[in-house]
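Colleague: below is the sequence, then the predicted model.
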Amino acid sequence: MEMIETYVVSGIGYHPFLIREGWQLAQLNYIESQHIDQIFHLDVHRHTDEVFVLIKGQAVLIGATIHNGEPIFEAELMRSDVIYNIPQGRWHNIAMEEGSEVLIAEKSNTHVSDFEQFQLNKTQVRELRNLVKKFFDSEI
């Protein structure tokens, strides 16, 4: 058995790469569906917090509460020296710029069995895009 395990995660999209009893690490590498112009829904996990760490590039972490079918958004431009947590039961998504990579820690198999989506209507999509683009524009 090796004393030190190493992992290099390449390829676009979501990659769970270290799954142990009760927890997992995954890496989300930029994929077109994470570009702010392609985000049309929010996700929620009912049984786990989800931890995000920016490895490379630019990303905006989006959180939301939903009241009477209307999301109230909160967003933050991620920094590579900060660990972010979305508590269980909170709606969220992540907008990424091309080339970005994010490490994710959560309960094992969250991506398989603890996943719901809230579809955004056109007005909500527009509101979210305006909010997130302000963060990306401020970095240019």
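Modeller: Ah, there it is. Residues are numbered from 1 along each chain as shown.
Colleague: from here on, just use CA atoms for contacts and neighbour counts.
Modeller: OK.
Colleague: and for the spatially most central residue of the chain, nearest residue in space, chain neighbours not counted?
Modeller: Nearest to the mean C-alpha position of the chain, by Cα atoms, centre = their mean, lies Ile94 at 3.8 Å. Nearest residue to Ile94, sequence neighbours excluded (Cα to Cα, 6 or more residues apart in numbering): Leu61, at 4.6 Å.
Colleague: and Asn121, by the same measure?
Modeller: Distance criterion Cα to Cα, 6+ apart; nearest residue to Asn121, sequence neighbours excluded, is Phe40 at 7.7 Å.
Colleague: quick one, what contacts that neighbour?
Modeller: The contact partners of Phe40, taken as Cα atoms under 8 Å, 6 or more residues apart in numbering, are 119-121, 125.
Colleague: now the strands for the protein?
Modeller: 13-20, 23-29, 41-44, 50-56, 59-67, 70-77, 83-86, 91-96, 101-106, 116-119 (DSSP state E).
Colleague: tell me which other helices or strands the lengthiest helix in the chain touches.
Modeller: Taking DSSP state H as the criterion, the chain has its longest helix at helix 122-138. Applying 3 or more Cα pairs under 8 Å, 6 or more residues apart in numbering; DSSP states H and E, one finds that helix 122-138 makes contact with strand 59-67, strand 70-77.
Colleague: next up, a structure to set beside the first:
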Amino acid sequence: MKNFEVFEFSGIGYKKLFHHQNWRVSMLNYIDELEIDRIQYVESHQFTDEAFVLLEGSCTIFFAEVNANQVISFDAISLEKSKVYNICKNVFHTHTLSKDAKLLIIEEENTCDENSPRIMLNTESKQLLKDVYKGCKK
């Protein structure tokens, strides 16, 4: 009789590990498109909060203040290992990861591009993002 399942992911980027009814657990590992100089957009989820747990490495989550579909400012938090960080629905956000990072993500199973609007970053908002990141690293 098997009473449990074990999931892992050590590849690059994002992978859904499993889902149950209305929620899923995924793993996000380092991927170069999330390096601070390569981030292209922020996104929000219209129907669900999103929880993050840092398992290894480092991760900074950025929260965008948006006006007229443009990012006007960022806030940021550097995650601490083994703490749960809940990002409320409709909050525009993105993140950057160290090369050794492992991030557990818990969210509703139906979260997808169709219900997760994105705002592309222009040159000015990319600079704002980099400036906030530098401030977090001091």
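Modeller: On my side now, so go ahead. Not measured: the values here are computed from a predicted model.
Colleague: can you list the buried residues in the longest helix of structure 1?
Modeller: 124-125, 128-129, 131-132, 135-136 (16 or more other Cα atoms under 10 Å).
Colleague: so how far is Glu116 of structure 1 from Glu2 of structure 1?
Modeller: Going from Glu2 of structure 1 to Glu116 of structure 1 by Cα to Cα, to the nearest Å gives 38 Å.
Colleague: higher neighbour count, the two?
Modeller: Taking other Cα atoms under 10 Å, Glu2 of structure 1 and Glu116 do not tie; Glu116 has more neighbours (14 against 5).
Colleague: contact partners for the more buried one?
Modeller: By Cα under 8 Å, 6+ apart, the residues touching Glu116 of structure 1 are 43-45.
Colleague: what does Ile4 of structure 1 align to in structure 2?
Modeller: By TM-score structural alignment, Ile4 of structure 1 lines up with Phe4 in structure 2.
Colleague: what is the burial count for its match?
Modeller: By the criterion of other Cα under 10 Å, Phe4 of structure 2 has 5 neighbours.
Colleague: please apply the same query to Phe17 of structure 1.
Modeller: 13.
Colleague: pretty sure it is touching Leu28, no?
Modeller: No. In this structure, Phe17 of structure 1 is not within contact of Leu28 by Cα atoms under 8 Å, at 10.6 Å.
Colleague: circling back to that earlier point, which one of the helices and strands packed on helix 122-138 of structure 1 lies nearest to Gly99 of structure 1?
Modeller: strand 59-67 (10.0 Å; Cα to Cα).
Colleague: check the fit of the closest one onto structure 2 and give the mean distance.
Modeller: Compared with structure 2 after the fit, strand 59-67 of structure 1 shows a mean deviation of 1.1 Å (mean Cα distance after the TM-score superposition for structure 1).
Colleague: what lies in contact with that strand?
Modeller: With contacts defined as Cα under 8 Å, 6+ apart, strand 59-67 of structure 1 is touched by 71-78, 86, 90-97, 100, 132, 135-136.
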